[in-house]
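Peer 1: the following comprises the amino acid sequence and a computationally predicted model.
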Amino acid sequence: MAPRVVVFNNMITPYTNRLYNELVSRGLDLAVLSCTAQEADRSWAGSFTPRYTTRTVPGISIPLSRSRHTHVNVGIARALKRLAPDLLFVNGLYPSMLAGAAWARANGKPLALTIDGWRETMPNTAYHRLARPWLLRQCGAVVCCSDKGRAYFSGEGVHDADLFVVPLVPAWDPPKTVPDFQERPFHLLWCARINDDAKNAIFFENVAIALGRILPALKVRVVGSGVAEQRMLTRLAAAGIEVRHDSYVPWPSISEVYLQSRLLLLPSLLEPWGLVCNEALQCGVPCLVSPHVGAAGELVRDHDNGLVCALDEQAWVDAARALLDQPARWRTMSQQARQSVRSDALQDAASRFIAAVDHLVDAPGRQEAVQ
C-alpha cells in the first residue's frame, strides 16, 4: 500500500500545483496542508485545480519584508492527525513548520525538509541558527531545487545520500514555436516585484536609461508591482523610453509577455532561484542575470543561453547592447535557451521527488516516537 505523503507548505503556487498533480497521476497518495491560501502580494488563488486533498490551517501571515513572510498557525496537530501522513515534508523554518516537525517527531513519522535557496539566501538570524540544526536533525531527507542548495545543506552536515535536487518547473508548457528577433517589439523585460532590497530595481532602471541613450527607440516591458513601481515608470518615461506596464499578468497568459521580449534582465541581490528564467528560456528569451540569482551558472549559462554578469552597470549595458545589436548572435542564444529547457522537465522533477519519498520509506525517521 502506498504511503500517505503530506506536504506542509506556506501556500500552493501554480508551479507547485503542477508538480503535485503530476505526482498524483503517478499514484502518489498526496495531501497538502498550507499556512495560507495566498500571501498578500500574490494573485493566483483559485486559478488552478488541485487533484489532491488540500487543507489550510487558521493563522496569520507576518510580513518580514516586501517579499518574505513568516506564518504562525493554530490547529496544526489536529489537521495533521486528520490527514494521517505516513511521511511529512515541511517547506521551511516558519514557527508553524517547526510545530509540524515536532508533531512528526512525537508520532514517529519520517520527516523531510523541502526548501528553495542556497548559501546567499538562507536567513542567518539567531532564530534560524537555533531552528535549522534542530530541524535538520529530525529529517531523513532534504529536498532542494538546485545544486547550490545541495552544496549548502551538505556543508550543514546533511549526508549526501539524504540530499535530493528537485528542479523547479514552470506552471505551463513551452510554446511549440517562438517569434524571431524582429517580431519581438520589446528590447528589455522586467518581470518581478519592483523593489530595491531584493530585486535591485534601480540597477535595472539605470541600465535601461543608459541603453536608451545608445539604442534608438528602446522599448521596455515591465510586469510587476512594488514599492519602487512609480519611481521606475517615472524615470523610464523621463528618459524618453517607451514602456508597457502591467502590475500583474495571470500565469496562464504570461508566456505572451516573454514571446514579445528579446532579453530578460534579473539583477537581483537576493534570489533563491528565479523561476522567471525557466519561463523566459522556454520562450526563447536569453537571460542576463547577476551572480546572486540561484539559477545563475546552473540553468542560465554564461555566453550559452544567457549572460551572468557582476553588478557593474556599464558591463550590463555593454552585454545587453552586444546581444541586441547582433540579431544573428541573439538567434543562436535564443535557440540554445529553448534547448536548455528539458522537454521532460516535469516528469524528471516528479521522479526525483518520488525518489525522496522512497528514501524516507526505506530509511525510517531518525527520531523515535516521543510519548
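Peer 2: Everything's here; your move.
Peer 1: from here on, contacts and neighbour counts on C-alpha atoms
Peer 2: OK.
Peer 1: does residue 22 really touch residue 349, like I thought?
Peer 2: No - applying Cα atoms under 8 Å, one finds residue 22 not in contact with residue 349, separated by 9.4 Å.
Peer 1: show me where this structure has helices.
Peer 2: 14-25, 76-83, 95-106, 126-138, 147-155, 201-214, 229-238, 255-259, 275-281, 313-324, 327-339, 345-362 (DSSP state H).
Peer 1: hold the first one in mind and look at this next one:
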Amino acid sequence: MTSKKINVVYLTQVPGPYRERMHEILANEASIFYSVIYCAKLEPNRDWELTYGDYNKYFLAGKSKTFRHNNPSVWKLMNKLKPDALIISAFKPTMLYAIIWCLLNGGKIIVYNDGTLESERNFSKIQKFIRKIVFKKAHAFVAPGKGSMDLYRSYEVPEQKMFRSCLCIDNSKFINTDLDQREYHIMFAGQIVQRKMPLFFVEVAKQIKRLIPELKILIVGDGDQREEMLSELIKNKLDYTFAGFVDQDVLPSLYSKAKLFLFPTLNDPWGVVANEACASGTAVIISPVAGAANDLIVHGENGYVLSTDPKLWAEHIVNLLKDEELLSTFSKNALKIVQKFNHHQSANGIMESIEYALPQLALKRS
C-alpha cells in the first residue's frame, strides 16, 4: 500500500518564463502532488506569449486589468485542491483569502518573497503590517537571494526557517560569442520606463563616447519612455540599434552581441536580465538596489556594483572596454557564476521549505 502524497499548491500572480522549468521539476517529485494557481494569465505590462510547462495549473482570470489581483474564486479552488501546504509569492487579496483557508483547514503556509529591504523600504504601514501578520503564521520562508533573506531577518524570521530558491533562466539557451566578434559595446534590455533609468543609460553613453568615439549601443525593450530615450540618443549623435520588444526565443541571441550589459534601476527585487547577460558571457554593470547585486553580480569579478553616478559608471566601463584581458576574465566569470543559478537549485530550495513545514515528508524522502 502506497502512502498518500503531500498536496502542495503554489499560488502566484502570473506565469513567468523563468519559473516554468522549476514547476515541471517539482511536478515530477514522487512524494508530492504539485499544482500552481495563477491569479491571471497576464498582467497589464506583459504581452509575452509563453510556452507553458507540463504541470498541473489553474488560471483564475485572463489578462488582469490591475496588479491588485482580487480573486475570491480562489476559495472554491482551495476547497477542491485541499493543499497540505500553500506557497504564496505575493500578498495580494487573492493570497490572503488562501492563507485564511489554510488557517481554517490546517494547511501549512510557506512564504516566497523576492522583495528586499531596499525594494520594500517605502511600503505603506498597512503593507508592512500584513507581512508581519503573515510571517507570524508562516511555517517556512523561501528567498531568491541574500537581499530577501535580509528582509526576512528584519521581521525576526528565524534562520532555520529560511531556504534559498534562486531566480534563474535556462542558461543553456543563451549564446556565448567571442568578445572580439561582438558588434556592440554596451546594451540596455528591459522595460523602457522611469524605474529602469533609460535616460541615465543615455547619460552614461554620452560620457563613454567622449573617450570611445566609435561607441555602438544596442537597445532591447519597450515602454512609455521609449520616444524620449531614442530622442536623446539621436540628439547626442549616439550610434544605436533599437530592437524593440522581442519574444523570449529571440532574446538569447541578442545578449551575445554586446560586450557589456548595463543594468541601472531605481528598484528591482532581483532582475533576471542579469542572469540572461551572464549566461551569454556578458559582464554586468548594476545598481546596488537590484537584488542580483552582490549576489549573482560580484563586484570586480563578473561586473561592477556601482551607485548611480554617470561619471562613475562611464569610468569603470571605459576602463573595462579598454582592458581586453580583464573584460575576458569578467566574461568567463559571468558564465561560471551563473551556472549555480539553475532550475534544479530553485526547485530544491522549494522542496526543502516544504520538508521543513511538513517534517513527515522529509522522513518519507530520506
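Peer 2: Yep, it's here. From a predicted model like this one, the values you see are computed outputs, not experimental measurements.
Peer 1: which one of the helices of structure 1 lies closest to residue 295 of structure 1?
Peer 2: For the helices of structure 1, proximity to residue 295 of structure 1 was assessed by Cα to Cα; helix 275-281 is nearest, at 7.4 Å.
Peer 1: equivalent range in structure 2 for that closest one?
Peer 2: Mapped onto structure 2 using TM-score structural alignment, helix 275-281 of structure 1 spans residues 272-278.
Peer 1: roughly how far does the alignment partner in structure 2 of residue 254 of structure 1 sit from residue 83 of structure 2?
Peer 2: The alignment partner of residue 254 of structure 1 in structure 2, by TM-score structural alignment, is residue 251. Using Cα to Cα, to the nearest Å, we find residue 251 of structure 2 at a distance of 37 Å from residue 83 of structure 2.
Peer 1: so the two - more neighbours on which side?
Peer 2: Neighbours were counted for residue 251 of structure 2 and for residue 83 using other Cα atoms under 10 Å; residue 83 has more, 24 against 16.
Peer 1: and the more buried one? What does it align with in structure 1?
Peer 2: Residue 83 of structure 2 maps onto residue 85 in structure 1, by TM-score structural alignment.
Peer 1: skipping adjacent residues, who's closest to that match in space?
Peer 2: Excluding its sequence neighbours, the residue lying closest to residue 85 of structure 1 (Cα to Cα, 6 or more residues apart in numbering) is residue 4, at 5.0 Å.
Peer 1: run through the residues that contact the aligned residue in structure 2 for that neighbour.
Peer 2: In structure 2, the residue matched to residue 4 of structure 1 (TM-score structural alignment) is residue 7. Neighbouring residues of residue 7 of structure 2 by Cα atoms under 8 Å, 6 or more residues apart in numbering: 32-34, 81-85.
Peer 1: at 10 Å what do you get?
Peer 2: 31-35, 81-86, 107 (Cα atoms under 10 Å, 6 or more residues apart in numbering).
Peer 1: equivalent analysis for residue 13 of structure 2, please.
Peer 2: 37-43, 59-60, 64, 67-69, 88-92, 94-95.
Peer 1: again, 7 Å this time
Peer 2: Going by Cα atoms under 7 Å, 6 or more residues apart in numbering, residue 13 of structure 2 touches 38-40.
Peer 1: let's see if you can find the most crowded of the residues you listed.
Peer 2: For the contacts of residue 13 of structure 2, the largest number of neighbours (other Cα under 10 Å) sits with residue 39, at 29 neighbours.
Peer 1: which residue sits closest to whichever residue in structure 1 pairs up with that one, ignoring its sequence neighbours?
Peer 2: In structure 1, the residue matched to residue 39 of structure 2 (TM-score structural alignment) is residue 35. Excluding its sequence neighbours, the residue lying closest to residue 35 of structure 1 (Cα to Cα, 6+ apart) is residue 10, at 4.7 Å.
Peer 1: hang on, isn't residue 15 of structure 1 packed against residue 173?
Peer 2: No - Residue 15 of structure 1 lies out of contact with residue 173 (Cα atoms under 7 Å); the separation is 10.8 Å.
Peer 1: neighbours of the nearest residue to residue 44 of structure 2 once chain neighbours are set aside, how many?
Peer 2: Excluding its sequence neighbours, the residue lying closest to residue 44 of structure 2 (Cα to Cα, 6+ apart) is residue 65, at 5.8 Å. Residues lying near residue 65 of structure 2 (other Cα under 10 Å) number 12.
Peer 1: residue 65 of structure 2 and residue 257 of structure 2, how far apart?
Peer 2: For residue 65 of structure 2, the distance to residue 257 of structure 2 - Cα to Cα - is 36 Å.
Peer 1: residue 73 of structure 2 now?
Peer 2: 46 Å.
Peer 1: check residue 117 of structure 2 too.
Peer 2: Taken as Cα to Cα, the span from residue 117 of structure 2 to residue 257 of structure 2 is 34 Å.
Peer 1: out of these two, which sits in the busier spot?
Peer 2: residue 257 (24 against 18).
Peer 1: who are the contact partners of that one?
Peer 2: Residue 257 of structure 2 neighbours (Cα under 7 Å, 6+ apart): 182-184.
Peer 1: put the buried members of the residues you listed into a ChimeraX selection.
Peer 2: A single ChimeraX command selects the buried members of these (16 or more other Cα atoms under 10 Å):
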select :184
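Peer 1: make JSON lines out of the contacts of residue 257 of structure 2 and add distance to residue 342 of structure 2.
Peer 2: Listed next are the contacts of residue 257 of structure 2 as JSON lines, based on distance: Cα to Cα, whole Å:
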{"residue": "182", "distance to residue 342 of structure 2": "26"}
{"residue": "183", "distance to residue 342 of structure 2": "28"}
{"residue": "184", "distance to residue 342 of structure 2": "28"}
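Peer 1: ok, the contacts of residue 257 of structure 2 vs residue 55 of structure 2, which is closest?
Peer 2: Proximity of the contacts of residue 257 of structure 2 to residue 55 of structure 2 was ranked by Cα to Cα; the top entry is residue 182 with 38.4 Å.
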